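Asks: coordinates only, sequence not included:
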């Protein structure tokens, strides 16, 4: 299991992190800042034995990913990556056929965060991302996921196609999203399924696509021809949810 560092920025977010019992390794505070909320945060940090660094504004700006730090940035062990096995166990415990998201070429942290949020709401048992050519669990991802990152397991694998093959041996099948696929309403999307999503620009890589059982397209009625990756993930995920509920 690997850790990535998670930066938590802004007063409410940092206070919330301390209060929820998250392990905060370090806290950076704007030197000389004396207002109430910041003093409360520093007090919490001392209570939890967190190392506190008082730094200049330039240093905070440098560290900040969101550019809205309000004078405080906490650094936590982002969170442990799960194993794919854990996701299958989770499905089994819930008595549901496994439902996983597999992401290829998703490099935009806002997209990744939004997809994790969608996966959580659609009842998926986990999200699988590759080690290369993919964004990890950064502060922006965490923020965009609206807390879903704390509940939905994310696994990082070396080779997506190898992982897909292993899952196929366990009875899973895969559907990927692409413009030239079969209309999603005409596909049977029930059972143990992996939803494969690529980036808008590059789509799903060739090898990954070759390992998909079906290619699903979303009916487009407008004048432009592509959907943002996280929106496409949401639309397809909810067609899967609809079919599962029947």
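Replies: Yep, that arrived. Please read all numbers here as calculations on a predicted model, not as lab measurements.
Asks: switch to C-alpha atoms for all contacts and neighbour counts from now on
Replies: Noted.
Asks: can you pull the contacts of the most far-flung residue of the chain relative to its centre?
Replies: Of all residues in the chain, residue 32 has its C-alpha farthest from the mean position, at 35.9 Å, by Cα atoms, centre = their mean. When contacts are counted by Cα atoms under 8 Å, 6 or more residues apart in numbering, residue 32 touches residue 54.
Asks: secondary structure class for it?
Replies: Under DSSP: H, G, I helix; E, B strand; the rest coil, the three-state class of residue 32 is coil.
Asks: Regarding the protein, what is its longest strand?
Replies: Criterion DSSP state E: the longest strand present in the chain is strand 173-183.
Asks: And residue 138, how far from residue 2?
Replies: Going from residue 138 to residue 2 by Cα to Cα, to the nearest Å gives 14 Å.
Asks: Number of residues surrounding residue 171?
Replies: Residues lying near residue 171 (other Cα atoms under 10 Å) number 13.
Asks: ok, it - contacts?
Replies: By Cα under 8 Å, 6+ apart, the neighbours of residue 171 are residue 192.
Asks: Just the element for it, please.
Replies: Following DSSP states H and E, one finds residue 171 outside all helices and strands.
Asks: Looking only at neighbour counts, state which of residue 138 and residue 2 leads.
Replies: residue 138 (20 against 11).
Asks: Contacts only, for that one.
Replies: 4, 5, 6, 7, 78, 109.
Asks: who wins for most neighbours among these?
Replies: Most neighbours among the contacts of residue 138, by other Cα under 10 Å: residue 7, with 25 neighbours.
Asks: How many residues are close by the residue nearest to that one when sequence neighbours are not counted?
Replies: Of all residues not flanking residue 7 in the chain, residue 75 sits nearest, at 4.6 Å (Cα to Cα, 6 or more residues apart in numbering). Applying other Cα under 10 Å, we find 20 residues neighbouring residue 75.
Asks: Alongside the first one, take a look at this:
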């Protein structure tokens, strides 16, 4: 009725006005949520569970036991630059894990290209959460390279390798060298000067990790490394085969230049920079030699010292 239209707060229209303070919810609700992610990226989808399970299975898979060494665990190289450098330097690898929807920058493209060129590296996509689990939360930047355990040789393989080539064995043994980069550098020098292999102890010593491979500049692929449980016993076995054991020590009775035996079948023993040769290893040596240093330096890096002695041995053999 006409009189009723004058009542206070009476609604005279069926249309609702804009809600005060809505914050644009109606407008955002009309914008849409973009394209639907693929099935592998949706957490509760069957394909996502399958992809995650495959990545876990590949990460925990262990290669078959290798000749001459104890069973070892695979090593993970993480991060865009480390992975690229490992692939560039020929570090052996079984699988390259790439994070799903990773930013495809130059380093990622180069790493994928190097892995593809090798032809024997598996490429696998994995969710970020799975890569975090595999690397124990390290900053992997979306790239993880799985490096298999190194195939260590038997100590006798090194002398057999030399005799098969009609040469006197030239072997380097390391006592207490814990830096993988030094080990890699020594493997490189051994290869450069015609050596037949390197012997390292299992405990308190560097092994052939990805870092050692990189330092060897690819020479680890052709210069065998043997790992022994007891270095002293291994040296004694070499002595029974007729090899001379020469230990490098700052207080050696002879200089490298004057010891003629270094040009024959020999094992050159290099100690750590700090402690030098261990007592039992030093007592096993037939000779203890020193490097002449007119400049007065107290010691040399283990890798540098090994290179000098190997050069002298190669010079005498020539």
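Replies: Happy to help now that I have it. Remember, it's a predicted structure, so these values are computed and weren't measured experimentally.
Asks: re earlier: I'd like to know which of the contacts of residue 138 of structure 1 is nearest to residue 222 of structure 1.
Replies: Minimum distance to residue 222 of structure 1 across the contacts of residue 138 of structure 1 is 26.6 Å, recorded for residue 109 (Cα to Cα).
Asks: That closest one matches what in structure 2?
Replies: Under the alignment (TM-score structural alignment), residue 109 of structure 1 pairs with residue 180 of structure 2.
Asks: Likewise for residue 161 of structure 1?
Replies: Per TM-score structural alignment, residue 161 of structure 1 is aligned with residue 232.
Asks: Give me the distance between that match and residue 245 of structure 2.
Replies: From residue 232 of structure 2 to residue 245 of structure 2 the distance is 11 Å (Cα to Cα).
Asks: who touches both of those two?
Replies: Between them, residue 232 of structure 2 and residue 245 share these contacting residues under Cα under 8 Å, 6+ apart: residue 284.
Asks: Could you point out the helix or strand that follows the strand or helix carrying residue 109 of structure 2?
Replies: Following DSSP H and E, one finds residue 109 of structure 2 within helix 106-118. Sequence-wise, the next helix or strand downstream of helix 106-118 of structure 2 (DSSP H and E) is strand 122-126.
Asks: buried ones in that following strand?
Replies: 124, 125, 126 (16 or more other Cα atoms under 10 Å).
Asks: Save the residues you listed as a markdown table, and put in distance to residue 202 of structure 2 too.
Replies: As requested, these are arranged in a markdown table below (distance: Cα to Cα, whole Å):
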| residue | distance to residue 202 of structure 2 |
| --- | --- |
| 124 | 33 |
| 125 | 35 |
| 126 | 34 |
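Asks: Could you single out the nearest of those residues to residue 158 of structure 2?
Replies: Of the buried residues of strand 122-126 of structure 2, the one sitting nearest to residue 158 of structure 2 (Cα to Cα) turns out to be residue 124, at 37.3 Å.
Asks: How about that closest one, nearest residue that isn't a chain neighbour?
Replies: Leaving out its chain neighbours, the residue that sits closest to residue 124 of structure 2 by Cα to Cα, 6+ apart is residue 97, at 4.9 Å.
Asks: Let me see the contact set for the alignment partner in structure 1 of the one you found.
Replies: In structure 1, residue 97 of structure 2 lines up with residue 28, judged by TM-score structural alignment. Residue 28 of structure 1 makes contact with 52, 53, 54, 55, 60, 71, 72, 73, 74, according to Cα under 8 Å, 6+ apart.
Asks: Could you identify the longest helix within structure 1?
Replies: Criterion DSSP state H: the longest helix present in structure 1 is helix 229-245.
Asks: what does it contact?
Replies: So helix 229-245 of structure 1 is in contact with 111-112, 114-115, 118-119, 122, 177, 184-185, 188-191, 195, 197-200, 218, going by Cα under 8 Å, 6+ apart.
Asks: mind listing what's buried in that helix?
Replies: 229, 230, 232, 233, 234, 235, 236, 237, 238, 239, 240, 241.
Asks: before we move on, which element is the spatially closest residue to the match of residue 109 of structure 1 that is not a sequence neighbour in?
Replies: In this structure, residue 180 of structure 2 finds its nearest non-sequential neighbour in residue 212, 4.6 Å apart by Cα to Cα, 6+ apart. Following DSSP H and E, one finds residue 212 of structure 2 within helix 210-215.
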